[in-house]
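**Q** what follows is a predicted structure for the sequence shown.
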Amino acid sequence: YPIIRFKGQNRIRKVSYHLSLNGEEISDIHSINKSDLPPSADDNFNPHLLSPTISELWDTLSLLTSNYDEVIGIFSSAAISPMYNIAQKAAAKLEANARIHIIDSRTSSVGLSILVMQAAIQAEKGESSKTIIQNLYTKIPQIFTLFNIPSLSYLYYNNLIDRSQAFVGEKLELLPYFVIEEDDFITTDKMRNDRHITDYFLEFLNEFENVEFVSFLHSTVLNSQASKLIRELVKHKFPDAEFFEHKIPITLAILFGPKCQGMIVVDNEVL
């Protein structure tokens, strides 16, 4: 994994999810390994993410506003997580709410990290919160997020699709793609085999014109055949773009299932 260090990194404070496993809340989400997750969730084993409560986020924001002049909270897309809406409610209850800015990233994982890093670097340079927020809202539409999710049952237990859609889709062995598009988490196409999955990622990438950054997330070994093909396309079509591959983090594995794959693209052509 690439280890990226940057000025302003010390300004970042992470808000973590909790884990619910078969109805039992577990505060340390890393107490479960990706290898513990079965291909499908069911009534006997159904991990899902729990966002912090309003009270917990109130405590976090209260502490931050007592130590800093202003706080910018950037959260995973509200289309896949309630944490953004919970943070808004928590901020509204604070007397210092005028100094708190809650932002829906409209992405997740690496896409979220890109926005957080940008904000932290600009804060370290002394940019005003107004400028930082304006630049975030410029960058957000430039980030495109695509996931292939064969384990639809995980989406059901995380309240993202209904039960019949999840279990019929898994029974038919569909391999659907989902995108985060503004306020929605929507399916685009359904594949039938792994080769078509890779082809779709390549077609998705080919739609862009001025790519700055590409991240390929997956659950297999690093430098797989799929990642090699994607890397070659980036090198050929976007020679100045950065390419990284990552194994999916435990949060995504619990949310989308252990077999999910994803691509994050930053395209500067979008204004």
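**A** That came in fine, so what should we check first? Keep in mind the model is a prediction, meaning the values are calculated, not measured.
**Q** drop to CA atoms for contacts and neighbour counts, all remaining ones
**A** Fine.
**Q** leaving out chain neighbours, which residue sits closest to Ile149?
**A** Cys260 (4.7 Å; Cα to Cα, 6 or more residues apart in numbering).
**Q** report the contact partners of the one you found.
**A** Listed by Cα atoms under 8 Å, 6 or more residues apart in numbering, the contact set of Cys260 reads 147-151, 218-219, 248, 253.
**Q** 10 Å instead?
**A** Counting by Cα atoms under 10 Å, 6 or more residues apart in numbering, Cys260 makes contact with 39, 147-152, 175, 177, 217-220, 248, 252-254.
**Q** now, which of those residues lie within helices?
**A** 152, 252-254 (DSSP state H).
**Q** can you pull out the strands in the stretch 151-271 of the chain?
**A** Secondary structure of the stretch 151-271 of the chain (DSSP state E, counting those that start in this stretch): strands at 175-181, 184-191, 211-218, 242-247, 261-267.
**Q** out of those, flag the one nearest His18.
**A** Closest to His18 of the strands of the stretch 151-271 of the chain, according to Cα to Cα: strand 242-247, at 20.5 Å.
**Q** quick one: that closest one to strand 211-218, angle?
**A** 20 degrees (axes from the mean of the first three to the mean of the last three Cα atoms, to 10 degrees).
**Q** tell me which residue lies nearest the centroid of the protein.
**A** Centroid-nearest residue in the chain, with Cα atoms, centre = their mean: Ser108, separated by 1.6 Å.
**Q** tell me, how many residues neighbour Ala41?
**A** 21 (other Cα atoms under 10 Å).
**Q** doesn't Tyr157 make contact with it?
**A** Yes: using Cα atoms under 10 Å, Ala41 is in contact with Tyr157, at 7.7 Å.
**Q** now do the shared contacts for these two.
**A** With Cα under 10 Å, 6+ apart as the test, Ala41 and Tyr157 both reach 47-48, 254.
**Q** give me the three-state assignment for Leu64.
**A** The local conformation at Leu64, judged by DSSP: H, G, I helix; E, B strand; the rest coil, is helix.
**Q** dump the residue contacts of it.
**A** So Leu64 contacts 13, 58, 70-71, 100 (Cα under 10 Å, 6+ apart).
**Q** hmm, which of those are the buried ones?
**A** 58, 70-71, 100 (16 or more other Cα atoms under 10 Å).
**Q** could you look up the SS state of the residue sitting furthest away from the middle of the chain?
**A** Largest separation from the mean C-alpha position in the chain: Glu95, at 30.3 Å (Cα atoms, centre = their mean). For Glu95, the secondary structure call by three-state DSSP comes out as coil.
**Q** in this structure it contacts Ser62, no?
**A** Yes: the pair Glu95 / Ser62 is scored as a contact, 9.1 Å apart, by Cα under 10 Å.
**Q** starting at the chain centroid, how far to stretch 142-157?
**A** 10 Å (Cα atoms, centre = their mean, to the nearest Å).
**Q** got the end-to-end distance for that stretch?
**A** End-to-end distance of stretch 142-157 (Cα to Cα, to the nearest Å): 30 Å.
**Q** and the comparison structure, right after this:
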Amino acid sequence: MPSCCIIADNAAQFTRVNFPENICLRFINFKTEYSFINPKETNHNSGLDFPKHLALDKDPIIRVPDYDEIREVIETSVNQFDDVFIILHSKEINPAYATIIALLNKIKGRAAVHLIDSQSLSIGQGFLIQSAMDLISNNTAGNLIEETLREHLPHIYTLLCTPGLSYLHNAGYIDKGQSVVGEMLSLLPIFSLEDGTFTPIDKLKNIHGVIDYFIEYIDEFDDLFQVSFLQTTTPAIQEAKLIKQYLDENHPATIYTEHPHNNYLSSLIGPKGFGLVVIENN
């Protein structure tokens, strides 16, 4: 049986926490200026709470991993394993993607390297990582694993909603004017990850309207596998229970999960942002 390693980044989130011990899972860690984690528990975060707004002239709050840190993860992996699967969050919003491509062109090892742009992040990216683990556990050949993961890509859909447009401005996805006007009007813009890129699709006036939009969006699918709601920081959005109620009544076989978003996602959409990930069968 070939030895396998998965390299991901910490934009990923997972619907399960127990992974096979015989599969190596390594992370390229983006650092964030703010954190939900006590600073005593990590060397990478300051532990400062996420503010409601960011100053328009503030430096980016997401820190790209050091070049040598990325190189060490890749170099040791390709020399120790037969197959290395690198499953990253969307290259369109991933400031380290170009560095990783450049390193892969330089570093040679025994491994067959399978680079996957998830065109997603959070639960969508995590779903691909979990799928890779399942396939590895079933002794699936490396090329077939890559092919299967790529077949999943067009069946993963992500919607993100945020009142904190200053965070999107800080990350470079909207300009200063859009950030100021959007927050002044107190609208809730909804973005879709279209081919991995933040794409505005609607603006609504309140959370209940956004939840209704999410339910109508889910209703467009005929063959659902999983629906995941990405919760805000406390207090949680209670209206999310309407999504579960809709699924229980109309798609009882569909997996439903809720997750507080991690530091990376909060650094993109703010602590009061929330979202929906829909995965259909393929």
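**A** Alright, I've got the coordinates. Predicted, not measured: the structure shown is a model, and the values here were computed from it.
**Q** what's the TM-score for these two chains?
**A** TM-score of the superposed chains, computed with TM-score structural alignment, normalised by the length of the first structure, equals 0.88; 263 aligned residues with a Cα RMSD of 2.5 Å.
**Q** corresponding residue for the residue farthest from the centre of the first structure in the second structure?
**A** Taking TM-score structural alignment, Glu95 of the first structure has Lys108 as its aligned residue in the second structure.
**Q** one step back: as TSV, the ones in helices among the contacts of Cys260 of the first structure with neighbour count and distance to Lys237 of the first structure would be great.
**A** Below are those laid out as TSV (neighbours: other Cα atoms under 10 Å; distance: Cα to Cα, whole Å):
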residue	neighbour count	distance to Lys237 of the first structure
Leu152	30	33
Leu252	20	29
Ala253	24	31
Ile254	26	34
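**Q** is it possible to get JSON lines of the residues you listed that adds distance to Asn135 of the first structure?
**A** Compiled in JSON lines, those are given as follows (distance: Cα to Cα, whole Å):
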{"residue": "Leu152", "distance to Asn135 of the first structure": "35"}
{"residue": "Leu252", "distance to Asn135 of the first structure": "27"}
{"residue": "Ala253", "distance to Asn135 of the first structure": "30"}
{"residue": "Ile254", "distance to Asn135 of the first structure": "31"}
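**Q** which pair in those spans the largest distance?
**A** Farthest pair in these (Cα to Cα) is Leu152 and Leu252. Separation: 12.9 Å.
**Q** quick revisit: nearest to Gly126 of the first structure, of the ones in helices among the contacts of Cys260 of the first structure?
**A** Out of those, the member with the shortest distance to Gly126 of the first structure (by Cα to Cα) is Leu252, at 33.3 Å.
**Q** roughly how far apart are the closest one and Val266 of the first structure?
**A** Applying Cα to Cα to Leu252 of the first structure and Val266 of the first structure gives a distance of 20 Å.
**Q** can you tell me the helix or strand for the alignment partner in the second structure of Gln134 of the first structure?
**A** With TM-score structural alignment as the criterion, the equivalent of Gln134 of the first structure in the second structure is Glu147. Assigned by DSSP states H and E, Glu147 of the second structure belongs to helix 142-152.
**Q** chain center to that helix, what's the gap?
**A** 19 Å.
**Q** does the residue nearest to Gly73 of the first structure when sequence neighbours are not counted sit in a helix, a strand or a coil?
**A** Excluding the flanking residues, the one nearest Gly73 of the first structure by Cα to Cα, 6+ apart is Ile102, at 4.8 Å. Using three-state DSSP, the structure places Ile102 of the first structure in strand.
**Q** residues near Ile102 of the first structure, how many?
**A** By other Cα under 10 Å, 18 other residues sit near Ile102 of the first structure.
**Q** next one: it from Ala79 of the first structure, what distance?
**A** Ile102 of the first structure sits 15 Å away from Ala79 of the first structure, going by Cα to Cα.
**Q** what's the answer for Leu64 of the first structure, then?
**A** 26 Å.
**Q** kindly report the same for Ile254 of the first structure.
**A** 16 Å.
**Q** again with Phe147 of the first structure
**A** Counting by Cα to Cα, the gap from Phe147 of the first structure to Ala79 of the first structure is 14 Å.
**Q** and the two? Which one has more around it.
**A** Counted by other Cα under 10 Å, Phe147 of the first structure and Ala79 do not tie: Phe147 has more neighbours, with 22 against 18.
**Q** what does that one correspond to in the second structure?
**A** Match for Phe147 of the first structure (TM-score structural alignment): Leu160.
**Q** residues in contact with its match?
**A** By Cα under 10 Å, 6+ apart, the residues touching Leu160 of the second structure are 188-193, 198-200, 229-230, 265, 269, 273-277.
**Q** for the residue lying closest to it once chain neighbours are set aside, grab the count of nearby residues.
**A** If you skip the residues right next to it in sequence, Leu160 of the second structure has Gly275 as its closest partner in space, 4.2 Å away by Cα to Cα, 6+ apart. Using other Cα under 10 Å, Gly275 of the second structure has 23 neighbouring residues.
**Q** cool, the one 3 residues further on as well?
**A** Val278 of the second structure has 22 neighbouring residues, counting by other Cα under 10 Å.
**Q** quick one: contacts for it?
**A** By Cα under 10 Å, 6+ apart, the neighbours of Val278 of the second structure are 123-124, 155-159, 214, 217-218, 221, 224-229, 256.
**Q** of those residues, which are still contacts in the first structure?
**A** Counting by both residues aligned by TM-score structural alignment, their matches' Cα atoms under 10 Å, the first structure reproduces these contacts from the contacts of Val278 of the second structure: 123-124, 155-159, 217-218, 221, 224-229, 256.
**Q** list only those of those flagged as buried.
**A** Buried members of these, counted by 16+ other Cα under 10 Å: 123-124, 156-159, 218, 224-229, 256.
**Q** measure stretch 266-276 of the second structure end to end?
**A** End to end - Cα to Cα - stretch 266-276 of the second structure spans 14 Å.
**Q** what range in the first structure matches that stretch?
**A** So stretch 266-276 of the second structure sits over residues 253-263 in the first structure, by TM-score structural alignment.
**Q** helices of the stretch 1-150 of the first structure, start to end?
**A** 54-67, 83-92, 110-124, 129-139 (DSSP state H, counting those that start in this stretch).
**Q** can I get those helices in CSV including distance to His18 of the first structure?
**A** Formatted as CSV, the helices of the stretch 1-150 of the first structure follow (distance: least, Cα to Cα, whole Å):
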stretch, distance to His18 of the first structure
helix 54-67, 11
helix 83-92, 11
helix 110-124, 18
helix 129-139, 27
